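> Sequence and predicted model, in that order:
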Amino acid sequence: MKKLLLLLMIALTGLAPVLMVQAAEPTALDSTEPAHVRSVAERLCRNYFAERYRMMGAECVCDVELDAPEAIQGWSGRWRMHGFATVRNYRSDGNWTAREDAIRGDTQRSAKQKRRQIERERLIKSERIEFEAILSNLDSKPEIDVTLR
């Protein structure tokens, strides 16, 4: 029926039918979007610093702060970012667990004082590292090159 109406319309007006096609919606996140570049770079930098600054027998916590990514002129698909990494190493051995239980069992201190003392005594080392990172191969297997400042 629709074909018959279409043929009748073409015959009466003499015009060719116009095909209405909707634009495709983007399904994947654009890899050149700065927010995507920044999230990938943060993840790779966090892994980089946690792996290289981990102390034996310690729990490592790494926080990364990055500036806005900027595209490198002449190198498509490469992004440069300046940032800071804060790496904290905490005790996680069995001897520490006994000490932590003793602090928690103290009835003379408030819960806040106990948490602060545990945090102070558990912390082995804290470092703040300034760096510059270059992110490449964002579409296939992302790679990060870190230069310490």
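Received, thanks.

> contacts, neighbours, all on C-alpha from now
Will do.

> would you list every one of the helices in the protein?
Ranges of helices within the chain are 2-13, 34-52, 94-104, 111-122, based on DSSP state H.

> Please identify the deepest-packed of those helices.
Burial of those is given as mean neighbour count (mean count of other CA atoms under 10 Å); helix 34-52 ranks first at a mean of 17.

> ok, structure two:
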Amino acid sequence: MVGLPMVENCLSGYNSSIFAYGQTGSGKTHTMLGEIEELEIRPSPNRGMTPRIFEILFARIRAEEESRRDERLQYSCKCSFLEIYNEQITDLLDPSSTNLMLREDITKGVYVENLSEFEVQTVGDILKLLTQGSLNRKVAATNMNRESSRSHSVFTCIIE
């Protein structure tokens, strides 16, 4: 699976990312998410890379926590979902939060000020956030795609 090394890197404390690039209508959103209407149907055969990677991630987290129970190992996962459209950042999980600002901090690094983060513990939690955020994206027709997203989106998960 394409995302397996990413999961291993995350659990070893390294940053990882998957980036989809291509012209409008080429299938970036479908590759990453699958059928948005089916995201919360588990496991949908039409799910994209993101849900599949989180299935592997949470299975590995459960296995790690179980095998190291005597050490009281416990992971924490927080997710956010943002959209960049016309150089403005919007929180897709709180669409009333628009025009958010990028900031830089010595300890945090680069971050988006006032971006909401949600604690997640299961793949179901992830799918709810992906569905909610995806439905809040800006879409419009283009010559190549009648429902093209007109923005860039970033789904982030912080694992501690």
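Ah, there it is. These numbers were taken from a predicted model, which means no experiment stands behind them.

> Just give the TM-score of the two.
Superposed pair, TM-score by TM-score structural alignment, normalised by the length of structure 1: 0.22. Supporting alignment: 56 aligned residues with a CA RMSD of 4.7 Å.

> that older thread, any idea which of the helices of structure 1 gets closest to E65 of structure 1?
helix 34-52 (7.7 Å; CA to CA).

> other SSEs contacting that closest one?
In terms of contacts (3 or more CA pairs under 8 Å, 6 or more residues apart in numbering; DSSP states H and E), helix 34-52 of structure 1 is packed against strand 58-66, strand 79-91, strand 123-136, strand 143-148.

> Pick the most buried one from those.
strand 79-91 (a mean of 20).

> What is that one packed up against?
helix 34-52, strand 58-66, strand 70-71, strand 123-136.

> tell me the angle the second one makes with strand 123-136.
When axes from the mean of the first three to the mean of the last three CA atoms, to 10 degrees is applied, the directions of strand 58-66 of structure 1 and strand 123-136 differ by 40 degrees.

> One more: the longest one?
Relative orientation of helix 34-52 of structure 1 with respect to strand 123-136: 130 degrees, computed using the same axes, to 10 degrees.

> now the closest residue to G83 of structure 1 other than its chain neighbours: how far from E130 of structure 1?
Nearest residue to G83 of structure 1, sequence neighbours excluded (CA to CA, 6 or more residues apart in numbering): L66, at 4.3 Å. Noted for L66 of structure 1: a distance of 10 Å to E130 of structure 1, by CA to CA, to the nearest Å.

> between these two, what contacts are shared?
H82, G83, F84 (CA atoms under 8 Å, 6 or more residues apart in numbering).

> Now for the first one: which residues touch it?
Read it as H82 of structure 1. Per CA under 8 Å, 6+ apart, neighbours of H82 of structure 1: L66, D67, E130, F131, E132, A133.
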